[in-house]
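S.K.: kindly generate the corresponding structure for this input.
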Amino acid sequence: MSTLTFDRVSFRWPDGTPALTDVSGSFGHRRTGLVGRNGSGKTTLLRLAAGELTPTSGHVCRDGAVAYLPQTLTLDVTRPVPELLGIAAPLAAVRAIESGEVDPALFDAVGDHWDIEARARAALAEAGLPEDALDRAVGTLSGGEVVLAAVTGMRLRRAPLTLLDEPTNNLDRDSRERLYGMVRTWRGALVVVSHDVTLLDLMDETVELYDNELTVFGGPYSAWRSWLETEQAAAAQAERDAAKALRKEKRQRIEAETKLARRQRYARTDYENKRRPRIIMKLRDREAQVSAGKLRGEVRQKESAARSALEAAERRVREDTSVTIDLPDPGVPAGRQIATVGDGVRSWVVQGLEVVALTGPNGGGKTTLLRRLIGAPAPEGLLPGFRHELHVPHVGYLPQRVDDLDDDASVLDNVRHAAPDTPEGQLRNRLARFHLRGGTVGHRLGSLSGGERFRVALARLLLAEPPPQVLVLDEPTNNLDLETVDQLVGAVNAYRGAVLVVSHDETFLRRLDPDLVLELREGELNERDLHVDSPGHQGGDE
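M.R.: I've put the predicted structure just below:
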């Protein structure tokens, strides 16, 4: 029996933009990784499953309650942690009864959850959260701790189905390991959307959403990816073979038509010269026409079959929809000083063509450091004594939360803001390299998926004029599909300016092979080797 079923589900945004069309499929009582390219509709599918959205047509069938962790967890910082856990009512009722109250409504609120406080504290401890977390407000936890607390609440509520959308975004290494441990022992059905390969490899099965179809693979992400690469290689070879066969059938048809035309010409000459009796010539002419018709039918049928085989082979080969990221050349000399960063005791100079990575636990102040460096608003009181200085005028900044875009404006207008002098046709051509083309560039930004929205932010950053001399990237792989991450790695490695990047995705950082890695921990900066683990740490909210 399936936990979640989609029956010919379609969904359109209010402006008429289709997000999903006739999607059908089921998710069973297992841990499932839901994968697909940015814009394929994964987040929309989860929101439909959670009941946040209503299908335009079709039906979503659920066996029971659904717990949903959205891609962006926005919370009131004054909200008590028990509310985040979803246990505020039974916990308050248990405490009231223990203090002597006997209202029957309290006993109804408790139900079977008399041990809720003990279970909650044990679950929070297992997630690595502070001992007093149950008695605190959300604002006293780091971003990673908030995510872990929210996931812990889902485990406590024991919903038949839990949906997690990019749960490792912004989590430091320690928080990710905690989350992995929770997933390994998960009870109930679990559907996870993520670009974190380690997390996806903990799944029992992989479901791909591609071209409005859900396809189930009975294994984790890496096994599915290996299968897909093999299948696509075979499909590409089949396409080449089918194209070759079609060319052969075309040649044979042309040769057959040439031969028939020659026969017809000779027959006409014989007829005109009256070399044979008229009745015999007419009989042979009819026989020749029947033979020619039969031959034409055979060669055309073979050519048609070859063309159908080619079309079928072409459908197996997937269109390359990965983003093509060619960063502009800002003309920065290798020895040009770009920036200086320091903690009051030591300082480091960032030079042109260098890639510098900044790591550290959640809440340590990495985003604050970046924002102060570029002169953006940042919290006061954090990182006292730190020295930040930028030595170039043109900076490209990609924030961790892409919240400086205009949701009511079109994609084109958002990007044109950074390149007002670029002709519209040229700007459209450049946007097409980010797979933002056709009618999409006229869509309202607020109607796009998280991955598509990120591509708009990335395009606005990289298409800016004049081009940035330094790129400052804060968690740039959030919400990106793995193909786009590949493109981003290649683009950054080929960039002719300086790059400062904050990321908790250490696989991504190792692929960048930065010239310098600085770890911000407990108010100090230290150089670090990415291949050597550093001690864990838990901090406050960043």
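
S.K.: going by C-alpha atoms from here, please, whenever you check contacts or count neighbours.
M.R.: Noted.

S.K.: list the buried residues of stretch 479-496.
M.R.: 479-493, 495-496 (16 or more other CA atoms under 10 Å).

S.K.: and if you look at stretch 511-518?
M.R.: Buried residues in stretch 511-518, counting neighbours by 16+ other CA under 10 Å, are found at 512, 514, 516-518.

S.K.: what are the contacting residues of stretch 370-386?
M.R.: With contact meaning CA atoms under 8 Å, 6 or more residues apart in numbering, stretch 370-386 is reached by 341-344, 365, 368-369, 388-390, 395, 472, 523.

S.K.: mind listing the helices for the stretch 301-450 of the chain?
M.R.: Listed in chain order, the helices found in the stretch 301-450 of the chain under DSSP state H, counting those that start in this stretch are 366-374, 411-416, 424-432, 450-462.

S.K.: would you turn those helices into CSV with distance to K250 and mean neighbour count?
M.R.: Converted to CSV, the helices of the stretch 301-450 of the chain look like this (distance: least, CA to CA, whole Å; neighbours: other CA atoms under 10 Å):
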stretch, distance to K250, mean neighbour count
helix 366-374, 63, 20
helix 411-416, 45, 23
helix 424-432, 35, 16
helix 450-462, 43, 22
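
S.K.: turn those into a markdown table, columns for distance to R253.
M.R.: Formatted as a markdown table, those follow (distance: least, CA to CA, whole Å):
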| stretch | distance to R253 |
| --- | --- |
| helix 366-374 | 68 |
| helix 411-416 | 49 |
| helix 424-432 | 40 |
| helix 450-462 | 47 |
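
S.K.: figure out which of those is closest to S40.
M.R.: Of all these, helix 450-462 sits nearest to S40, with 9.4 Å by CA to CA.

S.K.: packing partners of the closest one?
M.R.: If you count contacts as 3 or more CA pairs under 8 Å, 6 or more residues apart in numbering; DSSP states H and E, helix 450-462 packs onto strand 395-398, helix 411-416.

S.K.: closest to E52 out of these?
M.R.: When the helices and strands packed on helix 450-462 are compared (using CA to CA), the closest one is helix 411-416, at 24.6 Å.

S.K.: remind me what the closest one packs against, helices and strands.
M.R.: For helix 411-416, the packing partners by 3+ CA pairs under 8 Å, 6+ apart come out as helix 450-462.

S.K.: quick one, the helix it packs on and helix 424-432 angle?
M.R.: Angle of helix 450-462 versus helix 424-432, following axes from the mean of the first three to the mean of the last three CA atoms, to 10 degrees, is 130 degrees.

S.K.: could you also give me the structure for this second sequence? I'd like to compare it with the first:
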Amino acid sequence: MAHPLLTLEDVSFILPDGTVLFSGLSEQFDSRRTGLVGRNGIGKSVLAQLLADVLPPSSGRYLRIGTTHYLAQRITPADHDTVADLAGTGAILDALERIEAGGTDTADFATLDGRWDIRQRLERMLAELDLPHLHPRSLASRLSGGEAMRVALAGALLSDADFLILDEPTNHLDILQRQKLAEGLARWPKGLLVISHDRTLLDTMSRTVELSAQGLRSYGGAYSFYQECKTQERDAAVRHLEQCRHERKQEETALREERERLAQRQAKGRRLGQEANQANILLGRQKERSEQSAGKLRQRQEAAREAMARQIREAASRLDEETAIALLAPDSAIAPQQRVVTLDGLVLPFAPAAMQRLSLFLAGPRRVGIVGPNGCGKTTLLKVLAGHLAPLGGVCERHVECAVLDQQLTSLDPSRPVLAQLLDANPRAGEAALRTRLAQLGLGAGAIVRPSGSLSGGERLKAALALALYAAPPARLLLLDEPGNHLDLDALRSLETMLGQFRGALLVVSHDEAFLGRIGLTDRLRATPDGWRLEPWPDRVPE
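M.R.: This next block holds a predicted model:
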């Protein structure tokens, strides 16, 4: 068979409401391991479904050589589905069992297609993904989100497809599970297209393709290389914009001087005509010629201004829409000796036995990453610290104002605008001051007066931070539970910038190693087989 290839030729996709999601896409996807990146809402998932033949393009051509296996971002097994069904091997196992029971139906042999070891291969793959306890005939509806994703990934890695197309495969996976997925994908011998916001996974790709409002653009390297290219492009665009503005300033000066020279010539002509006592008819003609010259000059200068304005607009359009973010929350700062959290013999509910008990004392602007496998009690610990869940015993005290940013951002009322909620939280600050602070966070005048539920994930996260840090009194302890979930890469970088400017204390749960490494953590609270252990963050030299 020819080399597998997915080809887009001038492809467009129009949503049912008539909105053009993307248009004019032309690109080829071959056996290179490719990461697809782009902002939320730009159409990455739709493009993945189009490449997997799940959706047809609205126009243009899609050509495919080879087979594809598509893994959607959200895994929702039906009530009757088994683990084997979710892995895509249910029909094959059914055929195998009928043959083992003595069946001779040729359709079963065609379905099996020589895969006599499929049961052992599935069980081995489940064990590699830390699911050895699952039986292929167990109901998939009883699985957690992370377990369902891993079963679906096991099926993808067992498939005979020429291309794997995976949409956010690390969702719901902890750090260890993400590492094992990366190892499994490293052994995949065929074509691979991964849509992800996981920078660690994207850095294992050999090519990065960006989907933007300008279309598809291929970069010949992993995510780090792509980021270097984007930084260079942005720096060049900034320099070009500055040059255009400088040239406009020079041109404006030249145009002003030309107007002044014309005015001087007109004034001199009128003065000489009056001194020479010329006839009125000659003076009138002179005035007419002067006005014509002035009119032509105005037209020429207006055309020049429009050309310069167009050049500046084009230069500005090459820059990312993301603006610089300023998080002004000086009242959230914590003195080095200020007590923050006291946990003494705390007993956590719902946690495994080894993780139930915890004693911890934090003072000053400590920044703690809480890490460990799924189910060890990380989210439960944050809920107890926030006062949303009662401990089974022991002491849990917070000594400073606290705010929680959970995965659903429940601190935001989705039916009300951000500005109205912030005015309720700090009525004495005044609307003008709060508008300025929201603008400095990158929330524009239009966004802050719309219901917060209509905002993007990144905008909602900024709004939730604003409610916490610009309230009266402001939070000086932030508890963050997987804050990067469902954020695109631009929003993640914004969050990292904001948290880098925060001068209070921080406890954050996340499975994103790249994110944790960029927010200046001082400590790590790690779940171990022997219980919780507080230690310096690995990149930090112990004091």
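
S.K.: fetch the TM-score of the aligned pair.
M.R.: TM-score for the superposed chains, counting by TM-score structural alignment, normalised by the length of the first structure: 0.78, backed by 522 aligned residues with a CA RMSD of 4.5 Å.

S.K.: can I get the contacts of stretch 370-386 of the first structure in a markdown table including distance to D403 of the first structure?
M.R.: Shown next, in a markdown table, are the contacts of stretch 370-386 of the first structure (distance: CA to CA, whole Å):
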| residue | distance to D403 of the first structure |
| --- | --- |
| V341 | 26 |
| G342 | 28 |
| D343 | 29 |
| G344 | 31 |
| G365 | 19 |
| T368 | 16 |
| L369 | 19 |
| H388 | 24 |
| E389 | 25 |
| L390 | 24 |
| V395 | 18 |
| V472 | 16 |
| G523 | 27 |
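
S.K.: mind checking how far the spatially most central residue of the second structure is from A324 of the second structure?
M.R.: Nearest to the geometric centre of the second structure sits D488, at 1.0 Å (CA atoms, centre = their mean). Distance check for D488 of the second structure against A324 of the second structure: by CA to CA, to the nearest Å, it reads 17 Å.

S.K.: can you tell me what A527 of the second structure aligns to in the first structure?
M.R.: When the first structure is aligned by TM-score structural alignment, A527 of the second structure is paired with L520.

S.K.: what's the closest non-adjacent residue to its match?
M.R.: Leaving aside its sequence neighbours, L520 of the first structure sits nearest to G360 (CA to CA, 6 or more residues apart in numbering; 5.0 Å).

S.K.: hmm, that neighbour is touching D505, no?
M.R.: No: taking CA atoms under 8 Å as the definition, G360 of the first structure is not a contact partner of D505, at 11.2 Å.

S.K.: among the buried residues of stretch 479-496 of the first structure, which are in helices?
M.R.: Using DSSP state H, the members of those that fall in helices are 482-493.

S.K.: can you redo those as CSV with distance to D421 of the first structure?
M.R.: Formatted as CSV, those follow (distance: CA to CA, whole Å):
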residue, distance to D421 of the first structure
L482, 33
E483, 31
T484, 28
V485, 30
D486, 31
Q487, 27
L488, 26
V489, 29
G490, 28
A491, 24
V492, 25
N493, 28
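
S.K.: for the residues you listed, which one is nearest E298 of the first structure?
M.R.: Distance to E298 of the first structure, by CA to CA, is smallest for E483 among these, at 45.1 Å.

S.K.: check the mean deviation of the strand or helix carrying R265 of the first structure from the second structure.
M.R.: Assessed by DSSP states H and E, R265 of the first structure sits inside helix 221-273. With mean CA distance after the TM-score superposition for the first structure, helix 221-273 of the first structure departs from the second structure by a mean of 1.9 Å once superposed.

S.K.: mind checking how far that helix is from the chain centre?
M.R.: 40 Å (CA atoms, centre = their mean, to the nearest Å).

S.K.: doesn't the match of A527 of the second structure belong to a strand?
M.R.: Yes: checked against DSSP: H, G, I helix; E, B strand; the rest coil, L520 of the first structure lies within a strand.

S.K.: so it touches G365, yeah?
M.R.: Yes: with contact defined as CA under 8 Å, L520 of the first structure counts as touching G365 (7.4 Å).

S.K.: quick one: map E83 of the first structure onto the second structure.
M.R.: Following TM-score structural alignment, the counterpart assigned to E83 of the first structure within the second structure is D85.

S.K.: please apply the same query to R173 of the first structure.
M.R.: Looks like R173 of the first structure aligns to I175 there (TM-score structural alignment).

S.K.: for that match, which non-adjacent residue is spatially closest?
M.R.: Of all residues not flanking I175 of the second structure in the chain, H511 sits nearest, at 5.1 Å (CA to CA, 6+ apart).

S.K.: equivalent analysis for T528 of the second structure, please.
M.R.: Counting by CA to CA, 6+ apart, T528 of the second structure lies nearest to G372, which is 7.5 Å off, once chain neighbours are set aside.

S.K.: what distance do you get for that neighbour to L525 of the second structure?
M.R.: Distance of G372 of the second structure to L525 of the second structure, computed by CA to CA: 9 Å.

S.K.: got it, and G43 of the second structure?
M.R.: Distance from G43 of the second structure to L525 of the second structure, counting by CA to CA: 38 Å.

S.K.: same question for G184 of the second structure.
M.R.: As judged by CA to CA, G184 of the second structure and L525 of the second structure stand 28 Å apart.

S.K.: could you do L419 of the second structure as well?
M.R.: Distance, L419 of the second structure to L525 of the second structure, by CA to CA: 36 Å.

S.K.: got it, and L492 of the second structure?
M.R.: Note on L492 of the second structure: its distance to L525 of the second structure, by CA to CA, is 22 Å.

S.K.: swap in A309 of the second structure?
M.R.: When CA to CA is the yardstick, A309 of the second structure and L525 of the second structure sit 54 Å from each other.

S.K.: if we can go back for a sec, which position in the first structure aligns with the residue nearest to I175 of the second structure?
M.R.: Counting by TM-score structural alignment, H511 of the second structure lines up with H504 in the first structure.

S.K.: thanks a lot, see you next time.
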